[in-house]
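> no sequence for this one, just the structure:
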């Protein structure tokens, strides 16, 4: 049975976590309670919220600004009469008199009229950060994550709704997740948090366990990645922008759902008048993950196979994470300087391997994260327009894999074979006997220097250095010492870019990147199947290569934008691909770097009719031609199946994605997107020109969805019970077309394994009151209880229900 069933130990951790939330809630009251409060919402003449409106109380020199929902709030106001000025470039300023009384909550909503300012000023200042990100020359989609803060989604689930994106999971909460973007997947797509690479954050801090409340917005770069992100991404990147821009806020939530799933999070920030900055992000996840599966399994010791419906019985997961940073901002020597510390831990039962046929009943893993960090920003460094940004972190945590039970389980939780029966001296494990504790110590340092010469010419230089060292120890002391020798890599990516802004309509960026990696490992150097100690030795690889590209955009009008980009991209193998991950992936130290010619052409059209009906139409064409494409391959053994990354010499991909969205005022939203990608093997002669043509030449790559899409709709009833109370009813559909699990040209046509067509229906009900301070959400995922699959037909969770409570307080002082 699961090692992680909800018991007194788990309760102990939850109690500590909830005490932390309670402490912060009480602390919030200290700056939340005041003699008088003034709040409200600012809209334009079409009824849309206006972000960034300055709200100034003249006589006491206090103020704030509206958030992206157009809301503002100012607290701790002494009793009296005040003149409040509302101002925003592109709108007529408004002055109001407000009478504040002790203990009163004053609400002042406002509709601002457009002024005759130049269109350029209006567009830049009145546009949200999410809208600005979407208007870059790069093929990028920006998601306003704040719109999802009342849901129980993690970052992976939020990203799964973006055109071109497919999140592939091996199970429920905390399961292994693979991110796929326009045919590239896994390590081919890089992740960043506030521009800092997430390569070394470990298993305690991953998109499959990070709550969406941590993010302010998500930027998905497709194909070409800006030099400022400093990476060797081949197929794109995701930049998670956190709530660090807020001065004073508190966001606390708790949710409970099916399969005994508990999630809680606290995000808080405070900035003093002297510029001292404090930020805290903490979250917790727990789940038994005991959802139903329909599968074949061995039911007795003689190997009899039957199809059964059973609950997952050994799939518990829990993790806790705290991110804290402290520093200063607004100083002559630093616009921002923070020191941070990330602390995390996780424990996970392993229910199955790479395929459903590999069933475990006792195998498990655990891990910790201890990561100090530094961030430094200085604008106008001795020269106007010259900005310096430095960051660094180092992971001191460790991981552990435990496999000491010499038995074989089936999906009913029964032991079908006991290999130690009658002789306890026979030692083994479910897959491979081990009690292995290892450190993936990984450090990252980045330096970004940007210079804006004038309105037309700007430059960026970025250097990112990454170091990795794995060393482990068999705590059973049953393996030879050569297993404990360190495996190391060091990687450096240097990039430079130049941007030319010809005018308001047209800008172009050209860039250059240099990649270097050195790897060293103690491996089987003779290549024999059953190596002895003498077959092992040190091996070293060195890679050095270059990449380059450009991105350009042109505005045919204020509503129509054209974008085009090209990159010769390069990616060197990651440490997990070279050395394995100890669990489901075995290493391949002979992997070559992969490269790709990436072309993107797209257009965005955003018309509005009578300031009431708003449309967004976004379409893009893509082409990729990859050399030495790195992809997973299955290695089947007698007891289990593992993955191994291999190079495929020539692969191309021609695809299209489209997105359309309609909004009626601020009440009704509906949108849909679809992605088609034709990822094909173009390796005609695997052994060279004189070899026989490959039987899989021209085949679509296996185990890779090639057509999928999303549809979502929501309606908001505003001021339902009282002013500031909103009810939103939402629906979401995810569709995946059927695809082959293996190569289409191999095997009998009638006996091929196919991942069937899938529809996942989700519904939610969100109620927000007191101007968004208190929020209640109810969700149903997989509404029809459909069989959903991923990763070699691994089954995803059955129907589930979730309830979330959220408290949010935002107060930005000037």
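Thanks, I have the structure now. All of these numbers come straight from a predicted model, not from anything done at the bench. Residues are numbered from 1 along each chain as shown.
> drop to CA atoms for contacts and neighbour counts, all remaining ones
Fine.
> for stretch 273-287, buried residues please.
By neighbour count on 16 or more other Cα atoms under 10 Å, the buried set for stretch 273-287 is 275-287.
> continuing past the longest helix anywhere in the chain, what's the next helix or strand?
Longest helix of the chain, by residue count under DSSP state H: helix 8-32. Next along the chain after helix 8-32, taking DSSP states H and E as the criterion, comes strand 36-43.
> which elements pack onto the longest helix of the chain?
Judged by 3 or more Cα pairs under 8 Å, 6 or more residues apart in numbering; DSSP states H and E, helix 8-32 is in contact with strand 249-257.
> show residues contacting the strand it packs on.
Residues from elsewhere that reach strand 249-257, judged by Cα atoms under 8 Å, 6 or more residues apart in numbering: 21, 25, 28, 152, 213, 262-270, 800-812.
> comparison target below:
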């Protein structure tokens, strides 16, 4: 084995040396020698290009030899093209761009940035540029929940369960992707809040429509988190300390060897929080509860090796490791010992190639092997009351369940994602995406089975899914009109062995169930730009959401297997417009977006109980209508205002129960879903406040959520309401040496409001966080 890997890597290195090419690097500045950040550098007549960093540097590693033309461009500046000859040595090329001459005619022509182009795509999309939040002492969910049409509801502090709601749909109907690949976690034991902001390039949120090019499923939309990537050496480390003994650290390192065509990188993060705040019990008036058993600990690390001078333009080998431990906090009961642990090891291989056997055919394939483990530990026979006294009447063998538990569940998944993009012409392109997933689940809990007298944890099961998406994109009228038509095939096969269980005092033997189905989905998204500042959008999708493995397999403890689950289906429609204009009404820039949406969801998967056991089943028919809007104002170079609001009404559309009787909740609001919320923020920016290369940012952000029911609104006197929340965050960020050093301080819920977002579970009050970050970039080799 070791000899094989030695030969493999030596062969690769020999190939690298034989295929060495030249590199091109340099700097882009304005005519006053100030570096231009985000400028585009492109080798004409090729697809090679780069974007400058915070110091104006760029690098292109695989530059063809011979005579080439290189173009540099930046917003508000006249582009510049230089002709050079590339030989065997490294070449340095600098650009000095002048302000576009049309400024003198009071007409400003600007080229859209890559993120701005995404915002003007046909889909209803929110793009969060991490450059605007990187360095802040906050977390991803705190940023996402302030975006238009999105609400995240948490049950506690760092590491606690949370649900993402997009246009009224939430939970597993929302697909979470990391760099376009499904989030790898032991079925909900990893939260996106654990991902440090400093590792992120941007966050894309597709509302209502899941693009077929992702090859994924979901009825409510997609959250796609894109990690940062540079073409040169860099080092980034940060540490954050805050209330409730919250500690967070992250590190990223990359070294580029351009002569060898090789890159080595490593990174990781560490999170720990006690989450030990006190609140009044939502179930017993006057009883105070301290979350004294809610500690959360997680860490992850990984390494990658990239080769970019072989036949494949990029071969990336990597491995990621994740671990967590979470104490289980009781609300109705005083839990002091039960906890859960989760782990994942993910080796992966990524291949990329342009002109893959055919000109203009781009190939990308990602293979992942996901080895997951989950442990639920509940072995204490001693039970405590909320006042700390011992409950001597309790006969349960564990603090939570009737049996003691010490599970050791394992799951092995093989995932492969193939993406082919074929550009037929400037007008037409085709994208084919195939997402394959195979999962084998092996539950085990010898302790619980010993107490029960039979195998209570379940038996091995497996499932296979294939999702194939084909998208045709058409661009007309100088790209003022864009059409994206997609079709998808959703196929899944399952083989599930049911649990042993007791029925009429007799032990029922397990049965094997097999299920196989295939269904089609389709979508259409349009964008028309009648004026350079106005974009009109419309989209429709018939979407699917395949059952998750824990819904099919159960949890081996309390939830039985459900082998015959059908996928959720929804029809989603969006209609909206986006305005983006400069120098309007005395303002530097104005952006305004509004969207109306409609969703019809059937076969909703939800957890149900027969009074003894729990299992997932297909229930319900929900119709959602609503609209959202967002306004962004760059008042001047120093002041920036932004605000948004969302109205969404989700109603039970199932008129009759399965037994034919009338449904008493028909046409009522679906409980526990916020229906009216909004956000507002103001920022003050100032450059060179403490000398050259320094930057100051002050901000205030406010969030409002109107009251809503957490159970069916049978009576207007129903006390089961989550009250109106109105909170405010303030912060300061100070950068030195052109963002190399950043210090930030943030106070969340500065007025210490009582906040409740989910099932009457109060959140922490005022919390303060301090963060220090160091970033080193080296664009010259």
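Happy to help now that I have it. All of these numbers come straight from a predicted model, not from anything done at the bench.
> just give the TM-score of the two.
Put the two chains on top of each other and the TM-score (TM-score structural alignment, normalised by the length of the second structure) is 0.85; 719 aligned residues with a Cα RMSD of 3.3 Å.
> on that earlier part again, so the longest helix of the first structure matches what in the second structure?
With TM-score structural alignment applied, helix 8-32 of the first structure matches no range in the second structure.
> how far does that helix sit from its chain's centre?
Computed by Cα atoms, centre = their mean, to the nearest Å, the chain-centroid distance of helix 8-32 of the first structure equals 26 Å.
> tell me which element the equivalent of residue 418 of the second structure over in the first structure falls in.
Using TM-score structural alignment as the criterion, the counterpart of residue 418 of the second structure in the first structure is residue 447. Following DSSP H and E, one finds residue 447 of the first structure within strand 434-452.
> and whichever helix or strand comes after that strand, how far from the second structure on average?
Per DSSP H and E, strand 434-452 of the first structure leads on to strand 457-474 as the next helix or strand towards the C-terminus. In the superposition against the second structure, strand 457-474 of the first structure averages 1.2 Å from its aligned positions (mean Cα distance after the TM-score superposition for the first structure).
> what is strand 457-474 of the first structure packed up against?
strand 434-452, strand 487-501.
> what residues sit buried inside the longest strand along the second structure?
Secondary structure of the second structure per DSSP state E: the longest strand is strand 512-531. For strand 512-531 of the second structure, the neighbour count (16+ other Cα under 10 Å) marks 521, 522, 523, 524, 525, 526, 527, 528, 529 as buried.
> show me what the first one aligns to in the first structure.
Going back to what we said before, that points to residue 521 of the second structure. Correspondence of residue 521 of the second structure to the first structure, assessed by TM-score structural alignment: residue 547.
> need the helices for the second structure, in chain order.
2-18, 114-119, 140-144, 446-452, 549-553.
> looking at the ones you listed, which is closest to residue 641 of the second structure?
Among the helices of the second structure, the nearest to residue 641 of the second structure by Cα to Cα is helix 140-144 (15.9 Å).
> residues in the first structure aligned with that closest one?
Aligned using TM-score structural alignment, helix 140-144 of the second structure spans residues 155-159 in the first structure.
> so what touches stretch 243-257 of the second structure?
With contacts defined as Cα under 8 Å, 6+ apart, stretch 243-257 of the second structure is touched by 196, 198-199, 231-241, 262-277, 767-769.
> now that stretch: buried residues?
Buried, per 16+ other Cα under 10 Å, within stretch 243-257 of the second structure: 243-244, 246-256.
> and the two most separated of the residues you listed?
Comparing all pairs in these by Cα to Cα, the longest separation belongs to 244 and 256, at 39.7 Å.
> how close does the longest strand of the second structure sit to the first structure?
Counting by mean Cα distance after the TM-score superposition for the first structure, strand 512-531 of the second structure comes out at 1.2 Å.
> how many other residues sit next to residue 385 of the second structure?
Number of residues near residue 385 of the second structure (other Cα atoms under 10 Å) recorded here: 13.
> rewinding a little: what's next to the match of helix 140-144 of the second structure, contact-wise?
Outside stretch 155-159 of the first structure, the residues within contact range by Cα under 8 Å, 6+ apart are 145, 148, 165, 167, 207, 208, 209, 210, 211, 212, 218.
> returning to what we had before: does anything pack onto the longest strand of the second structure? Which helices or strands?
Looks like strand 512-531 of the second structure contacts strand 481-497, strand 534-545 (3+ Cα pairs under 8 Å, 6+ apart).
> export the ones you listed to TSV and append columns for mean neighbour count.
TSV is the format used below for these (neighbours: other Cα atoms under 10 Å):
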stretch	mean neighbour count
strand 481-497	21
strand 534-545	23
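> columns distance to residue 161 of the second structure on top of the ones you listed, output as CSV?
Shown next, in CSV, are those (distance: least, Cα to Cα, whole Å):
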stretch, distance to residue 161 of the second structure
strand 481-497, 27
strand 534-545, 21
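> so which of the ones you listed comes closest to residue 620 of the second structure?
Comparison of those against residue 620 of the second structure by Cα to Cα identifies strand 534-545 as nearest, at 14.6 Å.
> now the closest one, how far from the centre of its chain.
Centre-to-centre, strand 534-545 of the second structure and its host chain are 20 Å apart (Cα atoms, centre = their mean).
> could you do stretch 129-149 of the second structure as well?
Distance, stretch centre to chain centre, for stretch 129-149 of the second structure: 12 Å (Cα atoms, centre = their mean).
> how about it: buried residues?
For stretch 129-149 of the second structure, burial by neighbour count (16+ other Cα under 10 Å) applies to 130, 133-141, 143-149.
> between its first and last residues, how far does that stretch reach?
17 Å (Cα to Cα, to the nearest Å).
> the nearest residue to residue 55 of the first structure once chain neighbours are set aside: neighbour count?
Leaving aside its chain neighbours, residue 55 of the first structure sits nearest to residue 86 (4.9 Å; criterion: Cα to Cα, 6 or more residues apart in numbering). Counted with other Cα under 10 Å, residues neighbouring residue 86 of the first structure total 20.
> please say which position in the second structure residue 242 of the first structure maps to.
Structural correspondence for residue 242 of the first structure with respect to the second structure (TM-score structural alignment): residue 227.
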